[in-house]
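1. Have a look at this prediction, sequence included:
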Amino acid sequence: MAAPILKHFAYDHLPEMLQQVSEPFHRLAHQMDQDLPAGPETSTALRKLLEGKDAAVRAALENTTQTKEA
């Protein structure tokens, strides 16, 4: 059964530029869910991967904001 956190790795709803940032995290999260045993360490790994994905998306957004301001 897929981990509930995987829903937060969806990226189809994002603009194309952010999809490119988010999609590798989606692939890795699903691979980890498939390959690793269910348990607290896997949950922690997926949660931290989600934090990384969120930070990467924010960084991409920041870059777009700065480009528009210039």
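-> Received it, and whenever you're ready, just let me know what you need.
2. contacts and neighbour counts: CA atoms only from here.
-> Fine.
3. So which residues of this structure form helices?
-> Per DSSP state H, the chain has helices spanning 16-35, 40-69. These are given in chain order.
4. List the contacts of the residue nearest to the spatial centre of the chain.
-> Centroid-nearest residue in the chain, with CA atoms, centre = their mean: residue 53, separated by 3.6 Å. The contact partners of residue 53, by CA atoms under 8 Å, 6 or more residues apart in numbering, come to 21-22, 25.
5. Put this next to the previous one:
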Amino acid sequence: MKYFEYAHLTAHLQTVSKPFGELAVEMNETLPDGPEKSAGLRKLLEAKDCMVRAKLG
């Protein structure tokens, strides 16, 4: 979950990263632990990283 933190980012990157971080927290808190949850969070992290890189342009 530490990779979904966004407070350290500049404001323009936070606008991209924050929704992913909030969704990750919600999913982590509401879904049972298991391999599918881990895979889903990993894929969400990959998507977040892609979008942040897209913003960096």
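-> Looks like it came in fine. Remember, it's a predicted structure, so these values are computed and weren't measured experimentally.
6. Fetch the TM-score of the aligned pair.
-> Scored by TM-score structural alignment, normalised by the length of structure 2, the superposition of the two chains gives a TM-score of 0.98; 57 aligned residues with a CA RMSD of 0.4 Å.
7. Serialize the contacts of residue 53 of structure 1 to JSON lines and add fields for neighbour count.
-> Formatted as JSON lines, the entries for the contacts of residue 53 of structure 1 read as follows, by neighbours: other CA atoms under 10 Å:
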{"residue": "21", "neighbour count": "19"}
{"residue": "22", "neighbour count": "22"}
{"residue": "25", "neighbour count": "21"}
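8. quick revisit: give me the aligned partner of the residue nearest to the centre of structure 1 over in structure 2.
-> Pairing criterion TM-score structural alignment: the partner of residue 53 of structure 1 within structure 2 is identified as residue 48.
9. go on, residue 17 of structure 1?
-> Taking TM-score structural alignment for the superposition, residue 17 of structure 1 sits opposite residue 12 in structure 2.
10. Excluding chain neighbours, give the residue nearest to residue 4 of structure 2 in space.
-> Excluding its sequence neighbours, the residue lying closest to residue 4 of structure 2 (CA to CA, 6 or more residues apart in numbering) is residue 21, at 4.7 Å.
11. Translate that neighbour into the numbering of structure 1.
-> With TM-score structural alignment as the criterion, residue 21 of structure 2 pairs with residue 26.
12. what do you get for residue 32 of structure 2?
-> Under the alignment (TM-score structural alignment), residue 32 of structure 2 pairs with residue 37 of structure 1.
13. Could you count how many residues lie near that match?
-> Residues within reach of residue 37 of structure 1, counting by other CA atoms under 10 Å, total 11.
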